[in-house]
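Peer 1: give me coordinates for this.
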Amino acid sequence: MSFVVLCNEIRYGPLAAEQDLREQIARLVAALDAPQRSVRDSAEKELEALGWRILPELSEVVPSSPEVAQRLARIRERLIAQRVHQEAMESRVTLQVEQTSLEAILSAIQSQTGNTVIARGELARERISVSYHDAPFWKVIDGLAEQTRAEVTLESDGGVELLRNENPGKFFTQRQVTYAGPVRITVEKASNEQQNQTLAPRSAERMVLNVTLAWEPRLRPAMLWWGPVELMTASEVHHVLLPSRREIPIMGPRCGVETAVVVDGELGKGQGATIRGAFELVLPVCSETFRFARPGEKAIPARKRVGDVTVTLTSWSEKPEMVAVGLRAQYGEPHDAFASHRGWFYRWQAEIEGNGYRKTFDRLEALWLGDDGVELVYRFSGLPGPATAVRWTVPLAIVKIPAEFDIALEKLIQ
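Peer 2: Below is the predicted model of the structure:
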């Protein structure tokens, strides 16, 4: 969403309405079949320039000719690649306002980045001046928090809230923050109360550090590979605080995970002591629904490929009022995204279609878990009539966001 500053408030400029965009897409798709090659080439470039947000509209287009089908496939491949690249990058903010409410500033940031950040009450109404040009999202949010004497907190609904620090003893005062792409990493010394809850009696020589990884709220990662986390002293001796490659499934609309590590106080006080860690976010992007008609006897397996995924209808069996369908999704390279039976892919939606009805599955089981994909069997029961097709929604690509952090402990233990 575009914006300008007028009378010290944010006013939003006009954008193309959704209906206008659909009409523009339809006009350009029709031009892909124009007699003149120059017109076809120009339409292809214009469609691509509209960006990856038109992917859902393109998936509904029925090509009028083989050339249109080829051009649409080419456009979609490029837009998917664009989306995959952008997902792994941090969002950036450009904003300059004078004496504007924090609530309006956060709304403008959300319109630019897709990240929900809120403030409430008096804090939301506080007026401040800011100037950012192409600044990373998390650095902007931390800057606003510092400017308004607030804390950055992660909400259970997947958003971020700036919360006024009315009680300084309630929050951590010893903290180190670093950034890795769309992820914010904080390491902070726990409060005395938390120290007492975590450590056994007579453990005064040890301390508890809270490590939090927060990703931008627009992201919906499937899982996190976290670790190792190590303490490194000046003598280059490594002390493992967390074992390597801990798998953490991300369930629900979360935008962060946290853990506590215990550090020997004497080691942490050593000059040059640092805490080092690594992690990988596994992020599915560009979900699309694949439709397979009820196959004939010799029509299995049936395959479709879009983006980085090949989707295969592997089986179709019927009994009275019941259908079982086998579906496989396989990606171009291993992502360590399908390693666990706690897998996020159990949330992929499948529906069976018949004459006048559509029904979601009743049962689901995994037949195959591989490094690069999964095969699932969906069972549909209580059907009111013969099934004619199955629909399966899966991501077209999976992005892996690896990162490392290295934080000095000196300020945490002062």
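Peer 1: drop to CA atoms for contacts and neighbour counts, all remaining ones
Peer 2: OK.
Peer 1: so where do the helices sit in the stretch 51-200 of the chain?
Peer 2: 55-59, 66-87, 102-113, 121-125, 137-148, 192-198 (DSSP state H, counting those that start in this stretch).
Peer 1: turn the ones you listed into a markdown table, columns for mean neighbour count.
Peer 2: Shown next, in a markdown table, are the helices of the stretch 51-200 of the chain (neighbours: other Cα atoms under 10 Å):
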| stretch | mean neighbour count |
| --- | --- |
| helix 55-59 | 16 |
| helix 66-87 | 17 |
| helix 102-113 | 20 |
| helix 121-125 | 14 |
| helix 137-148 | 18 |
| helix 192-198 | 14 |
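Peer 1: V183: which of these is closest?
Peer 2: V183 sits nearest to helix 137-148 of all these, at 7.8 Å, using Cα to Cα.
Peer 1: just to revisit the earlier point, so for E247, which of the helices of the stretch 51-200 of the chain sits nearest?
Peer 2: helix 66-87 (21.1 Å).
Peer 1: show me the one of the helices of the stretch 51-200 of the chain that comes nearest K319.
Peer 2: helix 55-59 (32.5 Å).
Peer 1: check which helices and strands that closest one is in contact with.
Peer 2: Where contact means 3 or more Cα pairs under 8 Å, 6 or more residues apart in numbering; DSSP states H and E, helix 55-59 is packed against helix 66-87.
Peer 1: now for the helix it packs on, which elements pack on it?
Peer 2: Short answer (3+ Cα pairs under 8 Å, 6+ apart): helix 66-87 packs on helix 37-49, helix 55-59, strand 274-293, strand 387-408.
Peer 1: same thing but 6 Å
Peer 2: Helices and strands touching helix 66-87, as assessed by 3 or more Cα pairs under 6 Å, 6 or more residues apart in numbering; DSSP states H and E, are absent.
Peer 1: let's see this one next, to set against the first:
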Amino acid sequence: MGKKSDEVFGISNTILPDSYVDRGALDTEIGQQINRKVHLAIRGASKTGKTWLRQRLAPNSIVIQCRLGKSIEDIYKEALGQLDIRLVTNSTKGRELTGTVEAESEFGINLIGKVKAKLNLGTKASSAVSSTHLKQNVEDLKFIAELILESGRRLVIEDFHYLSHDEREHLAFDLKALWDLGVFVIVIGVWSDNNLLLNINTDLSGRVREASVSWSDPDLHQVLRNGANALNIIFNADVAKELVRISYGNVGILQRLTLDVLDRTQIFERQHSLVRVDNIETVRDAALFYAEELNSVYQSFAQNVSKGIRTRRGSTGIYAHAMAVVLTCDDSQLLKGVPLDDIFRIAHEREPRIQKGNLRIALGNIERLQVDDAGRGLVLSFADGKVRVVDHQLLLYRAFTTVEWPWDDIVRQSKEGGEDYEATSTQLLWQDN
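Peer 2: From the prediction side, this is the model:
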């Protein structure tokens, strides 16, 4: 049996090498940085292949997935947990980290033992040793860093954007300490502003390199050509052009749509003789099916945002007007970023009582409004004074479905409730319950 189509195209948690494309030698560039004594920050929109890139260049890493509410302390606990070591922290003061590490397997025992020997730490009254148990006090980040170094594995922090502002700042300062200790971290996430970590902590200058993962139309066409060669097929020019157009610069969308098109063309494995994929209607059918599947995703998005908006007493209308303006912007605006000034101009035309300062604060909260209780579901971001779409599937969804967003209903309800649009900064600022 030949190579299957889903081994070449589709959404996968592992690399599909037959359709993999190195964008402008990006793999080589990042591969060089990985081997240098620097932290690496990889940024890009959702489903742009950041994780594939990391898997390809830094396999067998210690990978930590961030979620809303996760702390830097949690990150260290999970990282050591992957080394069979349990970290128990004491009450922390500021950014100081103290506690104990305790081995949970023979591997963990050996790792702690090697680090103790390296740091010339003898067995103290606070340490216990047996064939199945080893416990060691941790006075600062150094012992944790040495454990990661001794493991020979790279620390990778994914979905950095889900960390709160304070935890991002905490990590940025810890990265300077980790660099001093010889631990070089890969940070992956969705953000818009250039050199985010350096902007948070200028002491990282020369210690962190940032790489942006993006896809041009020629890159996406190359994905199709590579995969087609593996399956002994050829995509008609119109079919390929339409697939790329409605992928909105996103390789994940392209991979998903292409596999669905092949399913509709009854191509499930490598063909014995060259087959031409030329029915453009299969592309539209695949897009409609994809959009229908996404309906629950964006209904949840709308519900999460609506729920959050309605808890913003005294500022409900500001949030609703902002969302209404943003989601009526065209695709190119959302991909490039919609400036605050443009949003304010249109929102102010809709409701003259909206103040620019309050609108800025409201937009600063939109990430918190979107995510669910597990910290998932980010669709829009606000950075550098611009709102951008970070989940490009939204663009496909609204192109192939009739979307009825709830924002205008919320505006109407706020008017009926007598909202005066004079919310204070304190009322607008997000406060966790």
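Peer 1: TM-score for the pair, please.
Peer 2: The TM-score (TM-score structural alignment, normalised by the length of structure 1) is 0.23; 165 aligned residues with a Cα RMSD of 7.3 Å.
Peer 1: D406 of structure 1 and M232 touch, don't they?
Peer 2: No. Using Cα atoms under 6 Å, D406 of structure 1 is not in contact with M232, being 9.7 Å away.
Peer 1: okay, the two: which has more neighbours?
Peer 2: Between D406 of structure 1 and M232, counted using other Cα atoms under 10 Å, the more crowded position is M232 (21 against 16).
Peer 1: that one contacts T274, doesn't it?
Peer 2: Yes. With contacts counted by Cα under 6 Å, M232 of structure 1 reaches T274, the gap being 5.3 Å.
Peer 1: flag every buried residue along the helix or strand in which I148 of structure 2 is found.
Peer 2: I148 of structure 2 belongs to helix 141-151 when elements are defined using DSSP states H and E. Across helix 141-151 of structure 2, burial judged by 16 or more other Cα atoms under 10 Å covers 141-149.
Peer 1: how about these in JSON lines, adding distance to E367 of structure 2?
Peer 2: Below are those laid out as JSON lines (distance: Cα to Cα, whole Å):
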{"residue": "L141", "distance to E367 of structure 2": "31"}
{"residue": "K142", "distance to E367 of structure 2": "34"}
{"residue": "F143", "distance to E367 of structure 2": "35"}
{"residue": "I144", "distance to E367 of structure 2": "32"}
{"residue": "A145", "distance to E367 of structure 2": "32"}
{"residue": "E146", "distance to E367 of structure 2": "35"}
{"residue": "L147", "distance to E367 of structure 2": "35"}
{"residue": "I148", "distance to E367 of structure 2": "32"}
{"residue": "L149", "distance to E367 of structure 2": "35"}
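Peer 1: and which of these is nearest to R368 of structure 2?
Peer 2: When the buried residues of helix 141-151 of structure 2 are compared against R368 of structure 2 (criterion: Cα to Cα), the nearest one is L141, at 30.0 Å.
Peer 1: distance-wise, check V140 of structure 1 relative to Q70 of structure 1.
Peer 2: 42 Å (Cα to Cα, to the nearest Å).
Peer 1: wait, I meant V390 of structure 1
Peer 2: V390 of structure 1 is 25 Å from Q70 of structure 1, by Cα to Cα.
Peer 1: ditto for A124 of structure 1
Peer 2: Using Cα to Cα, A124 of structure 1 is found at 50 Å from Q70 of structure 1.
Peer 1: swap in W225 of structure 1?
Peer 2: W225 of structure 1 is 38 Å from Q70 of structure 1, by Cα to Cα.
Peer 1: swap in L106 of structure 1?
Peer 2: 42 Å.
Peer 1: doesn't F107 of structure 2 lie inside a helix?
Peer 2: Yes. Applying DSSP: H, G, I helix; E, B strand; the rest coil, one finds F107 of structure 2 inside a helix.
Peer 1: can you report how many residues lie near it?
Peer 2: 14.
Peer 1: for it, what are its contacts?
Peer 2: If a contact means Cα atoms under 6 Å, 6 or more residues apart in numbering, then F107 of structure 2 has no contacts.
Peer 1: what about it, distance to V156 of structure 2?
Peer 2: 21 Å.
Peer 1: ok, L257 of structure 2 next?
Peer 2: 30 Å.
Peer 1: next secondary structure after the helix holding I148 of structure 2?
Peer 2: Following helix 141-151 of structure 2 in sequence, per DSSP H and E, is strand 155-158.
Peer 1: that next one packs against which elements?
Peer 2: strand 62-65, strand 186-189.
Peer 1: now do the helices in the stretch 201-350 of structure 1.
Peer 2: Under DSSP H, counting those that start in this stretch, the stretch 201-350 of structure 1 gives helices at 265-268.
Peer 1: so who does the residue nearest to V283 of structure 2 when sequence neighbours are not counted touch?
Peer 2: Nearest residue to V283 of structure 2 in three dimensions, chain neighbours excluded: V261, at 5.8 Å (Cα to Cα, 6 or more residues apart in numbering). With contact set as Cα under 6 Å, 6+ apart, V261 of structure 2 has these partners: 282-283, 286.
Peer 1: again, but for T312 of structure 1
Peer 2: Here T312 of structure 1 is in contact with 302-303, 327-328 (Cα under 6 Å, 6+ apart).
Peer 1: can you get me a residue count around E416 of structure 2?
Peer 2: 9.
Peer 1: ok, now how distant is it from L380 of structure 2?
Peer 2: Distance from E416 of structure 2 to L380 of structure 2, by Cα to Cα: 28 Å.
Peer 1: what is the most widely separated pair among the buried residues of helix 141-151 of structure 2?
Peer 2: Applying Cα to Cα across the buried residues of helix 141-151 of structure 2, the maximum distance is between L141 and L149, 12.3 Å.
Peer 1: re earlier: of the helices and strands packed on strand 155-158 of structure 2, which stretch is the most buried?
Peer 2: Ranked by mean neighbour count under mean count of other Cα atoms under 10 Å, those are led by strand 186-189, which reaches a mean of 22.
Peer 1: list the helices and strands it packs on?
Peer 2: Using 3+ Cα pairs under 6 Å, 6+ apart: strand 186-189 of structure 2 touches strand 39-43, strand 155-158.
Peer 1: of these, which is nearest V389 of structure 2?
Peer 2: Using Cα to Cα, those put strand 39-43 closest to V389 of structure 2, at 13.9 Å.
Peer 1: next SSE downstream of that closest one?
Peer 2: Defined by DSSP H and E, the subsequent element after strand 39-43 of structure 2 is helix 50-57.
Peer 1: so which bits of that following helix are buried?
Peer 2: Buried residues in helix 50-57 of structure 2 (16+ other Cα under 10 Å): 50-54, 57.
Peer 1: ok, now stretch 228-236 of structure 2?
Peer 2: 228, 230-231, 233-235.
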